[in-house]
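A.B. asks: The following block contains a protein sequence and its predicted model.
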Amino acid sequence: MDKKEKESLKRRYYKLRIRIRHADNRIFIFIFFLIISGTLWFLNALSKDYVTELDIPVNFVGIPREFKSNQQLPQNLTIQASGQGFSLMRHKITSRGVPFKFDIKQYFSNQKAGKEVSFQIITQLAQKQMEQYYGGEFSILDIYPRTISASFSTIVFKKLPVSFKGDLSFQPQFWQKGDIKITPDSVDVGGPQNVMDTVKKIRTQYIKIERINSLTEFTANLDDNGVFICEQPEVKISVDAEKFTEATIKLPIKVLNAPDRFNIMLFPDQTTVTYRIGIDKYESITANSFTAIVDYNQMSARDINEKIRVELIELPEYIRNVTYHPREVKYLIGEKK
């Protein structure tokens, strides 16, 4: 290829690049104006009035505490709304999760306590309140459903103690310190009359806590069994833990009810007690903390081969897993001189 041909190819290449660049600019300008015109069209469309249907979340309030619904009331209503496109679109975007409070207390004003109360909720009576709730952004033309069938049973309330239901496990060498504390320890619970006459307490829902080694606090929901109404649906549970150790102590065995004229000898005359105790109370235990006895009235012979049972009648309430040995001893009864 000679020099002239190379120069010709270069000129063609540069011309082609210029054409492509101009074409790219025209495409970019076209897309830009297309977006602008589409946006203007969209904004113009939203400025017009429309009639559409909207789903709005609702929460029925004003139900007296002595009534319980026999069925689940609707969580959403459908409204036919008229307004600017801007307002209707903004409502669809922002209104979710913000329920309208539908007050139905007026339906209970003339109702007497009984086994069941039934009535029809007329949704259109709340039309003005709904429009005010949504700031007058649109007009409500209709509400669906127009009526809602509702029935309620009469319930009675009484204060019941709370009982913990669950499993607690501790780290090795730790155990529960004191009682489980429940706050509050009793709550107001409502339910049908025939049920409330028999129920004595309300339990928490089952909960499992493992490897406790210090004061542990957690929240537990009350178990309503699908029947009860709990004005306070949850309680606070506190469980304390302490480290324990195992200890032993030797005790003299006392003889009860022995006549003064007899001398009672025991073989052996001591028993060894083994127990577990919290570390912080370990030093408080002495032999005087226990009483081991045998009862003369249970001795039937003077033969040394006879045995009598040893009883541990006094011991600290804060020790556990108590065992002692021997549990029986031989005895010899002799008259005093």
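C.D. replies: Yes, it's here. This is a predicted model, so every value here is computed, not measured.
A.B. asks: only C-alpha atoms for contact and neighbour calcs from this point on.
C.D. replies: Noted.
A.B. asks: For the stretch 201-337 of the chain, which segments count as strands?
C.D. replies: 202-203, 207-212, 216-221, 229-230, 234-256, 262-267, 270-278, 291-295, 307-309, 311-314, 320-325, 328-335 (DSSP state E, counting those that start in this stretch).
A.B. asks: okay, now the one to match up with it:
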Amino acid sequence: MPIIKLSVSERRRLQVFITCLLLAMAAWVLTTLSGAYHFTIKQVINFKNAPQRRAFKALQSDSVEVTMLGTGWQMLFSKVNTYNTPITVDLHTLEHSNYIALNTQIAQLNKTTDAKHRIVAFTPDTLYFDFTNRVVKKVKVEPVLDIKYQQQYEESGKIQVKPSYITINGPGNVIQNIKTWKTDTLRLTNVNDVVSTTLPLQPAKEGNISIYPKSVQLRIPVEEFTEKTLRIPVKLINNPHYYNVKVIPQYVSITFTVPLSRYTEVDEDFFEATADFSLWEQGYSVLPVNITRIPAYCRIVKTAPRNVDFLVRK
């Protein structure tokens, strides 16, 4: 049973009161959030117009705290990173200075924002840089590949990268340690044809290093492979005393994969099998067979036998 019993007219007046109260609170919130406020957000720094004759390295973090002037709504949404976009700082004055005063660029930066959302100040307000000699160097491109081929298909030749070398530009103490430059990872599955594509290079991790070009042309020859078996002679090596040695057997059979387009042209002359006689002096009673010459587009599947006997005639 309700503690307070209200008549119909009283309940109606109470509902009106609560409705008016909620409307008043909503109006107050809207009025409050429409006002102007200062608030701080953290933003990442990007650089443009880097000096061409000086290599630089920032001596502080790549982000700054930005004091903004905006509405209460903008302050509210800034908490969920609505306005956390990069700040682009112009570095053209580094040609004759060792620091950048961010507050001198506020007017320029505000031209890219709406009139009700303005930058007021930065913390820190000055960026300092360390300078070294700028070095230009050419390095080899290293493609990063994750390719799965369809059954019986494989890479059938040398991967072509154009250009195979790129130019990097940056501080000498950093550039000297860079030997190669990697591409983004190329991921492909069920490949059964030639791969020809443009592959971007990985971006520089440091803002004071530039690369050119930023992408390369990649070509991977792909063909269908099949197996072939040949019988090739075993060549004895490392016999400095010229012992009279007979290898048993004198021939081995090799099974290998070869592209269909080259099946008929590949014969015994493309391969060489050797047995190292110096192993006899180390106590070996049989000599392992090594395939020491093989076309780049072939893959050995099996060698039979793997070891050979030998007789030394004195």
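C.D. replies: In hand now; what should we look at? As the structure is a computational prediction, the values presented were derived from the model and not from experiment.
A.B. asks: what's the closest of the strands of the stretch 201-337 of the first structure to residue 107 of the first structure?
C.D. replies: If you check each of the strands of the stretch 201-337 of the first structure against residue 107 of the first structure by Cα to Cα, strand 229-230 wins as the nearest, at 20.6 Å.
A.B. asks: Save the strands of the stretch 201-337 of the first structure as CSV, and put in mean neighbour count and distance to residue 60 of the first structure too.
C.D. replies: Shown next, in CSV, are these (neighbours: other Cα atoms under 10 Å; distance: least, Cα to Cα, whole Å):
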stretch, mean neighbour count, distance to residue 60 of the first structure
strand 202-203, 20, 27
strand 207-212, 13, 32
strand 216-221, 14, 23
strand 229-230, 20, 16
strand 234-256, 17, 22
strand 262-267, 15, 80
strand 270-278, 18, 54
strand 291-295, 19, 66
strand 307-309, 17, 71
strand 311-314, 14, 61
strand 320-325, 14, 54
strand 328-335, 17, 72
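A.B. asks: Those strands: which one's closest to residue 147 of the first structure?
C.D. replies: Using Cα to Cα, the strands of the stretch 201-337 of the first structure put strand 229-230 closest to residue 147 of the first structure, at 26.3 Å.
A.B. asks: Return the list of helices and strands in contact with that closest one.
C.D. replies: Packing contacts for strand 229-230 of the first structure, counted by 3 or more Cα pairs under 8 Å, 6 or more residues apart in numbering; DSSP states H and E, involve strand 186-191.
A.B. asks: Now do the strand it packs on against strand 234-256, angle only.
C.D. replies: Relative orientation of strand 186-191 of the first structure and strand 234-256, computed by axes from the mean of the first three to the mean of the last three Cα atoms, to 10 degrees: 120 degrees.
A.B. asks: Quick check: next helix or strand after strand 186-191 of the first structure?
C.D. replies: Downstream of strand 186-191 of the first structure, the first helix or strand assigned by DSSP states H and E is helix 193-196.
A.B. asks: Run the chain-centre distance for that following helix.
C.D. replies: From the chain centre to the centre of helix 193-196 of the first structure is a distance of 25 Å (Cα atoms, centre = their mean, to the nearest Å).
A.B. asks: Translate residue 100 of the second structure into the numbering of the first structure.
C.D. replies: Aligned counterpart of residue 100 of the second structure in the first structure: residue 121 (TM-score structural alignment).
A.B. asks: Please apply the same query to residue 128 of the second structure.
C.D. replies: Match for residue 128 of the second structure (TM-score structural alignment): residue 149.
A.B. asks: any chance of the strands of the stretch 201-337 of the first structure in TSV, plus distance to residue 195 of the first structure?
C.D. replies: TSV is the format used below for the strands of the stretch 201-337 of the first structure (distance: least, Cα to Cα, whole Å):
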stretch	distance to residue 195 of the first structure
strand 202-203	12
strand 207-212	25
strand 216-221	20
strand 229-230	12
strand 234-256	21
strand 262-267	60
strand 270-278	43
strand 291-295	48
strand 307-309	50
strand 311-314	44
strand 320-325	39
strand 328-335	52
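A.B. asks: of these, which approaches residue 68 of the first structure most closely?
C.D. replies: Going by Cα to Cα, the one of the strands of the stretch 201-337 of the first structure nearest residue 68 of the first structure is strand 229-230, 8.0 Å.
A.B. asks: Name the surrounding residues that touch that closest one.
C.D. replies: 68, 187, 188, 189, 190, 191, 222, 224 (Cα atoms under 8 Å, 6 or more residues apart in numbering).
A.B. asks: right, and the fourth one touches residue 159 too?
C.D. replies: Yes. Taking contact to mean Cα atoms under 8 Å, the distance of 6.0 Å between residue 189 of the first structure and residue 159 places them in contact.
A.B. asks: Give me the more crowded residue out of these two.
C.D. replies: Between residue 189 of the first structure and residue 159, counted using other Cα atoms under 10 Å, the more crowded position is residue 189 (22 against 13).
A.B. asks: Map the more buried one onto the second structure.
C.D. replies: Per TM-score structural alignment, residue 189 of the first structure is aligned with residue 168.
A.B. asks: And the closest residue in space to its match that isn't next to it in sequence, how far from residue 198 of the second structure?
C.D. replies: Ranked by Cα to Cα, 6 or more residues apart in numbering and with sequence neighbours excluded, the top spatial neighbour of residue 168 of the second structure is residue 211, at 4.5 Å. Distance, residue 211 of the second structure to residue 198 of the second structure, using Cα to Cα, to the nearest Å: 16 Å.
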